[in-house]
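Novice: My questions are about this predicted structure, shown below with the sequence.
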Amino acid sequence: MAKVAPFRVQPRPPLCRDRVMLKFCGRNTSIHATMEGGGDDGFSIERYMASKAATVNEELNRSLPLQHPECLHESMRYSLLAGGKRVRPVLAIAACELVGGDEAAAAPLACAVEMVHAMSLIHDDLPCMDDDDLRRGRPTNHVAFGVSTALLAGDALLALSFEHLARGCAEHGVPADRALRAVAELANAVGTGGLVAGQVVDMASEGVDVSLGTLEYIHMHKTARLLEAAAVCGAIVGGGGQGEIEGMRRYARLVGLLFQVVDDVLDVTRTSEQLGKTAGKDLATGKATYPKLMGIDGARAYAADLLVGAEAELQRFDPTRTEPLRHLARFIAYRQH
């Protein structure tokens, strides 16, 4: 795998003024002890996610028909329609609904975000990056279709994401200023303000002792930034005010980092068969992880604090509309794969 020369990163300041991002706030709570099994208010996040995922999956299938050149479109469909939890699209729709928008208006955005995510997985798995052979329980895209086709499929998915977002917003009557703002937000989440920057620093940090600040930089960009963009764009498309949009940004940053902390813990506590991807790969390649820097118990306690912070951000919204996002944060916290 190609190596990038290490360099010093100036990390972002912690997201919360009380430094919840880098401290445990004096609590010894375990994320498993904080809440066993979720809420008791009758809301089912599983049903909600299944419903939204079904909407997204139908639109994704329609948006990418099998056509010439077939090898390219087969490769794109292979990764895009491979299933998964669809957390990012669900987050986009839930954020849109939170500020008074509807699912139909958010669906093109939800699909665009998932196209970006699929692209990132294809590229992340390439031999020049993480060189993984397994993704979602199947051979990775480059193993199934070859490196060149996989690379181009990722590029094509990225282009399609912005086309689909722009056309979909126009078709559903989303005002042009909102659509343009959503496009700019999503684009920033892909490039030097997000995925690409995080990947570069991640590669540079392999086999190097890094600080919590550098680790936060990596995962705020590589993982959390796209979840943040999904929520922010959802609020934008739904017509949210600036305060609502920024509230969604803070919530999603915490949820995005929570997603990565849990992912790091699962990487060292679950098997490849349970995860559907190669377990223990970060440890084998010398990458920094939260369990490596904090220990497993410390990482779990950190995840508990991130969950508390995310739920606190929802308190500024109408409580009758926050259930999906509150339960989505808990779903991410307690997931087992």
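Specialist: Ah, there it is.

Novice: Only C-alpha atoms from now on, for both contacts and neighbour counts.
Specialist: Fine.

Novice: Pretty sure residue 90 sits against residue 54.
Specialist: No: between residue 90 and residue 54 there is no contact under Cα atoms under 8 Å: 10.3 Å.

Novice: Name the residue most distant from the centre of the protein?
Specialist: Distance to the chain centre peaks in the chain at residue 68, reaching 30.7 Å (criterion: Cα atoms, centre = their mean).

Novice: That one belongs to a strand?
Specialist: No: counting by DSSP: H, G, I helix; E, B strand; the rest coil, residue 68 falls outside a strand, being coil.

Novice: how about the strands of the protein, start to end?
Specialist: Here the chain has its strands, by DSSP state E, at 134-135, 138-139.

Novice: Which of these sits closest to residue 236?
Specialist: Minimum separation from residue 236 across the strands of the chain (Cα to Cα) falls at strand 134-135, 31.9 Å.

Novice: follow-up on the earlier one: tell me which of the strands of the chain is the most buried.
Specialist: Highest mean neighbour count among those (mean count of other Cα atoms under 10 Å): strand 134-135, with a mean of 19.

Novice: outside of that strand, which residues touch it?
Specialist: 140, 276-278 (Cα atoms under 8 Å, 6 or more residues apart in numbering).

Novice: By neighbours, which of these wins?
Specialist: Top of those by neighbour number is residue 140, holding 23 neighbours under the definition other Cα atoms under 10 Å.

Novice: quick one, what contacts that one?
Specialist: Neighbours of residue 140 in contact, by Cα under 8 Å, 6+ apart: 122, 125, 132-134.

Novice: same thing but 10 Å
Specialist: 78-79, 121-122, 125-126, 131-134, 146, 150, 277 (Cα atoms under 10 Å, 6 or more residues apart in numbering).

Novice: list the residues that contact both of residue 90 and residue 54?
Specialist: In contact with both residue 90 and residue 54: residue 48, using Cα under 10 Å, 6+ apart.

Novice: and those two? which has more neighbours close in?
Specialist: Shown here are residue 90 and residue 54; by other Cα under 10 Å, residue 90 has more neighbours (31 against 13).

Novice: hang on, isn't that one packed against residue 325?
Specialist: Yes: with contact defined as Cα atoms under 10 Å, residue 90 reaches residue 325; the gap is 9.2 Å.

Novice: Mutual contacts of these two, please.
Specialist: Counting by Cα under 10 Å, 6+ apart, the shared contacts of residue 90 and residue 325 are residue 231.

Novice: Please compare the first structure with the one that follows:
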Amino acid sequence: MNDFEKEMKHMSQIIDNELINYLPQKDTLPLKLYNAMTYSVLSGGKRLRPILVMKSAEFFGLSYEKVIPTACGIEMIHSYSLIHDDLPAMDNDDLRRGKPTCHKKFGEAIALLAGDALLTHAFCAIASNYGIDGILPEAVIDIVREISIAAGGCGMVGGQTADIDTVGKDIDIDTLFYISTHKTGALISVATWAGARLAGASPRDLSLFKDLGDKIGLVFQIVDDILDVKGDESILGKPIGSDLRNHKNTFVSILGLEESLRLVNKLSNEAKDLISDYPNNEFFMNLIEFIANRDH
């Protein structure tokens, strides 16, 4: 394990340890709901989005510990989206990270409600960034607004809707880019932006970090599409080929495998170029490489 992998593991463990502190207390909600929420949120994963919040804040001089509430909130939103994505009405998946999906363990109704609860409670966690030394109150208001846009109909939910609406239909590459930048990319992009905003980054840097998040999000989605074709199920923790079975449009189905790989390389280089002039860019350079070459 190299230094970057050790740092990713360390940051992921921080999120794993902190999430329970920002979830509702066990005695404040029905036990089955609590169990379904914690089962899904605490089941592991790359923790990419919260790490992006923390490392973006650190990049602009703010201790990552100070943005953990927002990092945990964004991870709750991501977890809710996975619960709903796995449902029979959506992707109909039985496994997530090698374990039964939430609806397989708790039933569809509880899974729906667990997702709803995580989405709404996420903003309670994000609002907890108010009053922390070194963070302006207006920055917290800004990130509540931008995260709600990224998670809702103008972002992730809009992309998911377009994805469902185009199943089994021929679409052009522009439509596929819309789906990918919204369904997957919006929450990744707002994570990099939110960390920078909480740290008081300049308007120019905020714009750059949003662009960086956009490109990272696209690379992430294209690699996801590639792994669904040629990934290792034992490493992925879920069956491959689900996109083909569900007649979904992907970068591989539209562009082909080789062109998809070339696009990953092109976007990765563009992402690196965005931060090439910054002196403290090593983590993000390594992160771009990691996402482009990941096997899970």
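Specialist: The structure has been received and is ready for your questions. Note that the structure is a prediction, hence the values are computed from the model and not measured.

Novice: circling back to that earlier point, residues in contact with the residue farthest from the centre of the first structure?
Specialist: residue 74.

Novice: With the one 5 residues further on instead?
Specialist: If a contact means Cα under 10 Å, 6+ apart, then residue 73 of the first structure has 64-67, 149, 153, 156-157 as its contacts.

Novice: Mind telling me what it corresponds to in the second structure?
Specialist: Matched to the second structure by TM-score structural alignment, residue 73 of the first structure sits across from residue 34.

Novice: ok, now residue 179 of the first structure?
Specialist: With TM-score structural alignment as the criterion, residue 179 of the first structure matches residue 140.

Novice: From residue 147 of the second structure, how far out is its match?
Specialist: 10 Å (Cα to Cα, to the nearest Å).

Novice: If you count surrounding residues, which of the two has more?
Specialist: Comparing residue 140 of the second structure with residue 147 by other Cα under 10 Å, the one with more neighbours is residue 147, at 24 against 21.

Novice: Now for the nearest residue to the more buried one once chain neighbours are set aside, how many residues are close by?
Specialist: Leaving aside its sequence neighbours, residue 147 of the second structure sits nearest to residue 190 (Cα to Cα, 6 or more residues apart in numbering; 6.3 Å). Residues lying near residue 190 of the second structure (other Cα under 10 Å) number 28.

Novice: cool, residue 52 of the first structure as well?
Specialist: Counted with other Cα under 10 Å, the neighbours of residue 52 of the first structure add up to 20.

Novice: got it, and the one 10 residues further on?
Specialist: The number of residues packed around residue 62 of the first structure, counting by other Cα under 10 Å, is 10.

Novice: cool, residue 148 of the first structure as well?
Specialist: Neighbour count for residue 148 of the first structure, taken as other Cα under 10 Å: 11.

Novice: shouldn't it be in contact with residue 127?
Specialist: No: with contact taken as Cα under 10 Å, residue 148 of the first structure and residue 127 are classed as non-touching, separated by 11.0 Å.

Novice: Show me the common contact partners of those two, please.
Specialist: Joint contacts of residue 148 of the first structure and residue 127 (Cα under 10 Å, 6+ apart) are residue 142.

Novice: Hmm, residue 281 and residue 263 of the first structure touching each other?
Specialist: No: here residue 263 of the first structure does not reach residue 281: they are 12.0 Å apart, not a contact under Cα under 10 Å.

Novice: Residue 76 of the second structure -> the first structure?
Specialist: That one, residue 76 of the second structure, aligns with residue 115 by TM-score structural alignment.

Novice: rewinding a little: okay if I get the contacts of strand 134-135 of the first structure as JSON lines plus distance to residue 234 of the first structure?
Specialist: Listed next are the contacts of strand 134-135 of the first structure as JSON lines, based on distance: Cα to Cα, whole Å:
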{"residue": "140", "distance to residue 234 of the first structure": "30"}
{"residue": "276", "distance to residue 234 of the first structure": "29"}
{"residue": "277", "distance to residue 234 of the first structure": "29"}
{"residue": "278", "distance to residue 234 of the first structure": "32"}
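
Novice: biggest helix in the first structure, by residue count?
Specialist: In the first structure, taking DSSP state H as the definition, the longest helix is helix 242-269.

Novice: for the stretch 1-150 of the first structure, what spans make up the helices?
Specialist: 31-34, 45-63, 70-80, 87-98, 103-125, 141-145, 147-171 (DSSP state H, counting those that start in this stretch).

Novice: Just tell me the aligned range of the fourth one in the second structure.
Specialist: So that's helix 87-98 of the first structure. Alignment of helix 87-98 of the first structure against the second structure: residues 48-59, by TM-score structural alignment.

Novice: how big's the offset between that stretch and the first structure?
Specialist: When the first structure is overlaid, stretch 48-59 of the second structure sits 0.9 Å from its aligned residues on average, using mean Cα distance after the TM-score superposition for the first structure.

Novice: wait, isn't residue 53 of the second structure in contact with residue 210?
Specialist: No: taking contacts as Cα under 10 Å, residue 53 of the second structure lies outside contact range of residue 210: 11.7 Å.

Novice: so what sits against both of those two?
Specialist: 188-194, 196.

Novice: What subset of those is buried?
Specialist: 188-194, 196 (16 or more other Cα atoms under 10 Å).

Novice: Could you find the counterpart of the residue nearest to residue 147 of the second structure in the first structure?
Specialist: Matched by TM-score structural alignment, residue 190 of the second structure corresponds to residue 229 in the first structure.

Novice: what separates that match from residue 173 of the first structure, distance-wise?
Specialist: 21 Å.

Novice: swap in residue 98 of the first structure?
Specialist: Distance from residue 98 of the first structure to residue 173 of the first structure, by Cα to Cα: 19 Å.

Novice: and if you look at residue 336 of the first structure?
Specialist: 39 Å.

Novice: out of these two, which sits in the more crowded spot?
Specialist: Set residue 336 of the first structure next to residue 173 and count neighbours by other Cα under 10 Å: residue 336 wins out with 14 against 10.

Novice: Run through the residues that contact the more buried one.
Specialist: With contact set as Cα under 10 Å, 6+ apart, residue 336 of the first structure has these partners: 262-263, 265-266, 269-270, 274-275.

Novice: Tell me which residue is most central in the first structure.
Specialist: Nearest to the mean C-alpha position of the first structure, by Cα atoms, centre = their mean, lies residue 227 at 4.2 Å.
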